[in-house]
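*Asks:* What follows is a predicted structure for the sequence shown.
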Amino acid sequence: MQTFTERALRIIKQIPPGKIMTYGQVAAAAGSPRGARQVTRILHSMSAKHSLPWHRIVNAKGQIVLRNEEARFFQRKTLQEEGVEIDKDDRIDLLKFRFHPIAEEEKIDCFKNPL
């Protein structure tokens, strides 16, 4: 059985360029709907070690919330380079850019289970 951290790392790594997830969404997908702060800690402490696309994680309102100006600029710039539209208040349209990961049990091997 995987730990919350292992599941969260796997989910974060799945987020493709041009898509985003919220802290709470990652936490819920990893099995802890109230674990958004844990996701923040994982991103802070493990992004470099695991090459996580940390810039693709935003708050529940779809907003970039980093306090560090350099990190905030990097996140905004990198997301825009990936095609994510960000308004003047650093908000992203969640309906348009949110990524919905597929749980492992939902994946279908089309060779073993043809439709």
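*Replies:* Arrived safely, thanks for sending. Residues are numbered from 1 along each chain as shown.
*Asks:* CA atoms for contacts and neighbours, from now on please.
*Replies:* Noted.
*Asks:* can you pull the buried residues of the longest helix along the chain?
*Replies:* If you go by DSSP state H, the chain has its longest helix at helix 36-50. Using 16 or more other CA atoms under 10 Å as the test for burial, helix 36-50 gives 36, 38-40, 42-43, 47.
*Asks:* Take this one as well and set it beside the first:
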Amino acid sequence: MAAVQAIGPGQVRSYAQVAAAAGLPGRARQVARVLAGSEGRLPWHRVVRADGRIAFAPGSAQAAEQAAALQAEGVVVVNGRVARAWRPAPALDAWLWQQPDRPPV
């Protein structure tokens, strides 16, 4: 999935942002299913919930793995949540409509 591969090291996107970038607005759960089946071929660790939380259960091995992978890229993760400076933009659609000539960040 090119939308996930386009997320650079040290960056995060929400499932909804990835879905919108892939031309599938409103399909965040589909993104989660694709990532779950990617068997590590995609940088899945760069995709988090819209509020910055890691989607795995707190304290789970998967949550620890995702937090460690993000921290290795310089992303600050505190208590299973990406620090505010790294969180995805909350209103991607509004941002896109206001600036049609710029790609999403």
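*Replies:* Structure's in. What do you need? Just so it is clear, the structure is predicted and the values come from calculations on it, not from any experiment.
*Asks:* Can you give me the TM-score here?
*Replies:* Comparing the chains after superposition, counting by TM-score structural alignment, normalised by the length of the second structure, produces a TM-score of 0.75; 92 aligned residues with a CA RMSD of 2.4 Å.
*Asks:* follow-up on the earlier one: tell me what the longest helix of the first structure is packed against?
*Replies:* The contact analysis (3 or more CA pairs under 8 Å, 6 or more residues apart in numbering; DSSP states H and E) places helix 36-50 of the first structure against helix 4-14, helix 23-29.
*Asks:* do that again at 6 Å, thanks
*Replies:* Applying 3 or more CA pairs under 6 Å, 6 or more residues apart in numbering; DSSP states H and E, we find helix 36-50 of the first structure packed against helix 23-29.
*Asks:* residues in the second structure matched by the helix it packs on, start to end?
*Replies:* Aligned using TM-score structural alignment, helix 23-29 of the first structure spans residues 15-21 in the second structure.
*Asks:* can you give me how far that stretch is from the chain middle?
*Replies:* Centroid separation for stretch 15-21 of the second structure versus its chain: 8 Å, with CA atoms, centre = their mean, to the nearest Å.
*Asks:* what's the burial count for residue 42 of the second structure?
*Replies:* 19 (other CA atoms under 10 Å).
*Asks:* Now it: closest residue in space that isn't a chain neighbour?
*Replies:* Counting by CA to CA, 6 or more residues apart in numbering, residue 42 of the second structure lies nearest to residue 5, which is 6.3 Å off, once chain neighbours are set aside.
*Asks:* Distance of the one you found relative to residue 61 of the second structure?
*Replies:* Remark: distance between residue 5 of the second structure and residue 61 of the second structure (CA to CA, to the nearest Å) = 23 Å.
*Asks:* again, but for residue 103 of the second structure
*Replies:* For residue 103 of the second structure, the distance to residue 61 of the second structure - CA to CA - is 34 Å.
*Asks:* Residue 82 of the second structure now?
*Replies:* 17 Å.
*Asks:* When those two are compared, which one has more neighbours?
*Replies:* Set side by side, residue 82 of the second structure and residue 61 show more neighbours around residue 82, with 23 against 11, by other CA under 10 Å.
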